[in-house]
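Participant: curious how this folds, go ahead:
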Amino acid sequence: MNKLKILNDPIYGFITIPNSLIFDLIEHKYFQRLRRITQMGMSYLVYPGAHHTRFHHAIGCMHLMQKAINVLRFKGVSISDEEETALNIAILLHDIGHGPFSHAMEHSIVNSVSHEQISLLFMEQLNDEFNGSLTLAISIFKGEYHRKFMYQLISSQLDMDRADYLKRDSFYTGVAEGNINSERLITMLSVVNDELVVEYKGIYSVEKFLVARRLMYWQVYLHKTSVVAEQLVIRVLKRAKELSHDKVELKASRALSYFLTHEINASNFTTETLDTFSKLDDYDIVSAMKEWQYHDDFVLRNLCEMILNRDLLKIKLKKKKIGKDILKSHLTDLISRCDISQEEAEYFVFTGELTNQAYQQKGKQIKIVYKSGKIEDIVKASDQLNLKALSKPVTKYYICYPKAKL
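Facilitator: The predicted structure is shown next:
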């Protein structure tokens, strides 16, 4: 069987699967599940084209990693065939632990277990199945491998993950502001003292990348309608779990029922739990909501109807924290109108905050290397005054409450 397949990607054109091990990983049921996990959660309610999946993104990241390896080798950085395969595997599987609608699961029916932790559990399970052939990839993914720049290609402020998702999400949403030149960025990469750096002539591409990231966060990822929709999904799952604990019977798939009826956290996330998690995707949640919209429970019924019919809560963004008196007045109004308890009302009336920081000057900096060999942080190297502003977090506060007809 020919395992060196070619995939046609709308962003990059033809993508080649580099070897049979990677082909077998892509064919595995754990990875195929990513076809059923939306890359951008509920953003399709704002941008109708945003239906692309984690599968698209993971394949795209692997393609960019292949390009980065070729560029670095051309510049004299030695990368063995074993390291090349490990880098491709690590980036391919970096998001394999995402749950339905991407981030909603982390805050609702699985307690304090991040998708990165679940990704690692999947990788370790696959390593057992593939006779230890993922050991080096796992070491790089965890940042334990002695060659630091390899970890930076997987996870940093200019990694292959961001290089793909900004360009891909910009394409599928139609938001042109996020369209970065990932090819140019990768061509400008180099390694100095075992650290990933960008050649000085690539400085404008990095500036564009950081500005694009900031704009994409406000326009797309933190768009107020996407925010309220994701909050509603989190609350649907939270309410379903609450009712399940009270022995209320809810129609749901076998995988979803498992997570509704069990208290799952980092300490009891067993191999059985992982296998059940691998059967959970967006379809489980949507089909459950289609059933639950007819449930007797006021909260569950209304939350599901809101999402399915895109008749969401009203959301207002403010520069200052929402006053407790404003929150209380909306709660009181809903309680009296619908004759429900405060606990039930709090599912529909709540506040939160959104933070956008395009660049962090502390930690994993983007470093520019001059022809002289001098290395400087992008903010200092750039004559673009905006970049200093982009490294400061901007926080906005929101309040959500029902429209009058609830």
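
Participant: make it CA atoms for all contacts and neighbour counts henceforth
Facilitator: Fine.

Participant: contacting residues around residue 56?
Facilitator: 9, 35 (Cα atoms under 8 Å, 6 or more residues apart in numbering).

Participant: helix or strand next in line after the helix or strand where it lies, which one?
Facilitator: Applying DSSP states H and E as the criterion places residue 56 in helix 54-74. Toward the C-terminus, helix 54-74 is succeeded by helix 81-92 as the next helix or strand (DSSP H and E).

Participant: can you pull the buried residues of that next one?
Facilitator: 83-92 (16 or more other Cα atoms under 10 Å).

Participant: what's the answer for stretch 376-385, then?
Facilitator: 376, 378-379, 382.

Participant: including secondary structure and distance to residue 368, could those residues go into JSON lines?
Facilitator: Listed next are those as JSON lines, based on DSSP: H, G, I helix; E, B strand; the rest coil; distance: Cα to Cα, whole Å:
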{"residue": "376", "secondary structure": "strand", "distance to residue 368": "5"}
{"residue": "378", "secondary structure": "helix", "distance to residue 368": "6"}
{"residue": "379", "secondary structure": "helix", "distance to residue 368": "9"}
{"residue": "382", "secondary structure": "coil", "distance to residue 368": "9"}
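
Participant: what separation do you get for the residue of the chain positioned farthest from its centre and residue 330?
Facilitator: What lies farthest from the middle of the chain is residue 336; by Cα atoms, centre = their mean that is 38.7 Å. Separation of residue 336 from residue 330 (Cα to Cα, to the nearest Å): 10 Å.

Participant: now residue 240
Facilitator: 24 Å.

Participant: higher neighbour count, those two?
Facilitator: Set residue 240 next to residue 330 and count neighbours by other Cα atoms under 10 Å: residue 240 wins out with 27 against 19.

Participant: would you do the same for the sequence below? I want to compare the two.
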Amino acid sequence: MNKLKILNDPIYGFITIPNSLIFDLIQHRYFQRLRRITQMGMSYLVYPGAHHTRFHHAIGCVHLMQQAVNMLRFKGVTISNEEENALYVAILLHDIGHGPFSHAMEHSIVNNVSHEKISLLFMERLNKEFNSNLTLAIKIFKGEYHRNFLCQLISGQFDIDRADYLKRDSFYTGVAEGNINSERLITMLNVVDDELVVEEKGIYSVEKFIVARRLMYWQVYLHKTGLAAEQLLIRVLQRAKELNNQGRNLYASTALTYFLNNKISIDNFTNETLEVFSELDDYDIISAMKHWQHDEDFVLSKLSKMIINRNLLKIKVKKKKIKESKLEMHITDFMQAHNISKEEAKYFVFTGSISNQAYQLKHNQINILFKSGKIVDIVKASDHLNLKTLSKPVTKYYICYPKEQTHIR
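Facilitator: Now for the predicted structure:
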């Protein structure tokens, strides 16, 4: 069977699968599940084109990693065949642990189990199936390999993951501000003392990358309407879980029912749990909500209808914390309007915060290599006035409440 396939990607054109191991991993049902996991969660309710999947993204990352390996070798950096394959495996599987609608799962279906931890569990399971051929990839993924620049390619402030998702998400949302030149950035990569650096002539591309990341977070990833939709989804699943715990037997797929009935944390995330998780995707959630919108429970029914029909909560974003009195006012109004308890009303009226830090000064810095051999952090190397400002976290606060409240007051 010919395993050296060529795929056609809307971003990069033709992508080649580098070897039979990568082909077999792509063919595995664990990885094929990513075709059913949206890359950008509920963002398609804001940007109708944002229906691309984690599968698209992972394949794109393998393509960019091939470019990075070839470029570094061209510049005299030694990368063995084993290390090369490990990089391809690690970047291919880096997001395999994402649950339905990506990040919403981490706060509702399971208790604070990050997708990175689940990705690692999947990789360890696959390593047994593939005769320990993923051992080095796992080491690099965990950041434990002695050649640090290989780990930085997988996870860093400028890594292959970000190089793909910014460009890809920009394309599918139509938000041009995020369109970075991934190929040029990769062309400018080099390695000094086992650390990844960007050559001096790539400095403006790095500036664009950091600014693009900031803009994509405010305009897309933290867009207030997408945020309201994601918070609704989290609350739908939390309410379903609460009702199941009270003895209700809600309609749901076998996989979703398992997570509604069990309190799952990293401590009891067994092989059985992982197997059930591998059956769970966006379609389980959508199918359940289509059914739940007709449920007798007011909260579950109304929340589900809001998402299915895109009749979302009103959301206001402020620079200062939301006053408790304002929150209480909206809660009281909704309680009285629908004759429900305060606990039920809190599903529809709530506050929270969002934070955006485009660049972290003390974490896996992006270093610029000058022709003199001097290596300087991008913030100091750049004459871009805003870069230092972009390294400071910006926090905003939001309040969500039903649109009908705006007619009351």
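
Participant: helix, strand or coil for the residue farthest from the centre of structure 1?
Facilitator: Here residue 336 of structure 1 is recorded as helix under DSSP: H, G, I helix; E, B strand; the rest coil.

Participant: check residue 344 of structure 1 too.
Facilitator: helix.

Participant: hmm, residue 300 and it touching each other?
Facilitator: No - when contacts are counted by Cα atoms under 8 Å, residue 344 of structure 1 is not listed as touching residue 300 (9.7 Å).

Participant: so which of these two has more stuff around it?
Facilitator: Higher neighbour count among residue 344 of structure 1 and residue 300: residue 300, with 23 against 18, using other Cα under 10 Å.

Participant: which SSE is the more buried one in?
Facilitator: Judged by DSSP H and E, residue 300 of structure 1 forms part of helix 298-308.

Participant: before we move on, the earlier item: nearest to residue 323 of structure 1 among the buried residues of stretch 376-385 of structure 1?
Facilitator: residue 379 (36.1 Å; Cα to Cα).

Participant: the closest one: what's it in contact with?
Facilitator: Residue 379 of structure 1 neighbours (Cα under 8 Å, 6+ apart): 361, 387-388.

Participant: pull out the buried members of those.
Facilitator: 387-388.

Participant: closest to residue 310 of structure 1 among the contacts of residue 379 of structure 1?
Facilitator: When those are compared against residue 310 of structure 1 (criterion: Cα to Cα), the nearest one is residue 387, at 37.0 Å.

Participant: so how far is residue 228 of structure 1 from the closest one?
Facilitator: 29 Å.

Participant: wait, residue 314 of structure 2 touches residue 402, no?
Facilitator: Yes - assessed by Cα under 8 Å, residue 314 of structure 2 is found in contact with residue 402 at 5.6 Å.

Participant: okay if I get the contacts of residue 379 of structure 1 as TSV plus secondary structure and distance to residue 37 of structure 1?
Facilitator: Converted to TSV, the contacts of residue 379 of structure 1 look like this (three-state DSSP; distance: Cα to Cα, whole Å):
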residue	secondary structure	distance to residue 37 of structure 1
361	coil	32
387	helix	34
388	helix	36
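
Participant: rebuild the contacts of residue 379 of structure 1 as JSON lines, extending it with distance to residue 156 of structure 1.
Facilitator: Below are these laid out as JSON lines (distance: Cα to Cα, whole Å):
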{"residue": "361", "distance to residue 156 of structure 1": "12"}
{"residue": "387", "distance to residue 156 of structure 1": "17"}
{"residue": "388", "distance to residue 156 of structure 1": "19"}
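
Participant: need the contact list for the spatially most central residue of structure 1.
Facilitator: Centroid-nearest residue in structure 1: residue 102, 5.8 Å away (criterion: Cα atoms, centre = their mean). Taking Cα under 8 Å, 6+ apart, we find residue 102 of structure 1 in contact with 37-41.

Participant: and if you look at residue 5 of structure 2?
Facilitator: Counted by Cα under 8 Å, 6+ apart, residue 5 of structure 2 has contacts 16-17, 23.

Participant: now do it against residue 23 of structure 2, distance only.
Facilitator: Between residue 5 of structure 2 and residue 23 of structure 2 the computed distance is 8 Å (Cα to Cα).

Participant: mind listing the shared neighbours of those two?
Facilitator: residue 17.

Participant: and the helices in the stretch 201-350 of structure 1?
Facilitator: Assigned by DSSP state H, counting those that start in this stretch, the stretch 201-350 of structure 1 shows helices spanning 203-216, 224-245, 254-261, 271-277, 282-292, 298-308, 324-338, 342-345.

Participant: who wins for proximity to residue 181 of structure 1 among the ones you listed?
Facilitator: Nearest to residue 181 of structure 1 among the helices of the stretch 201-350 of structure 1 is helix 203-216 (6.9 Å), distances taken as Cα to Cα.
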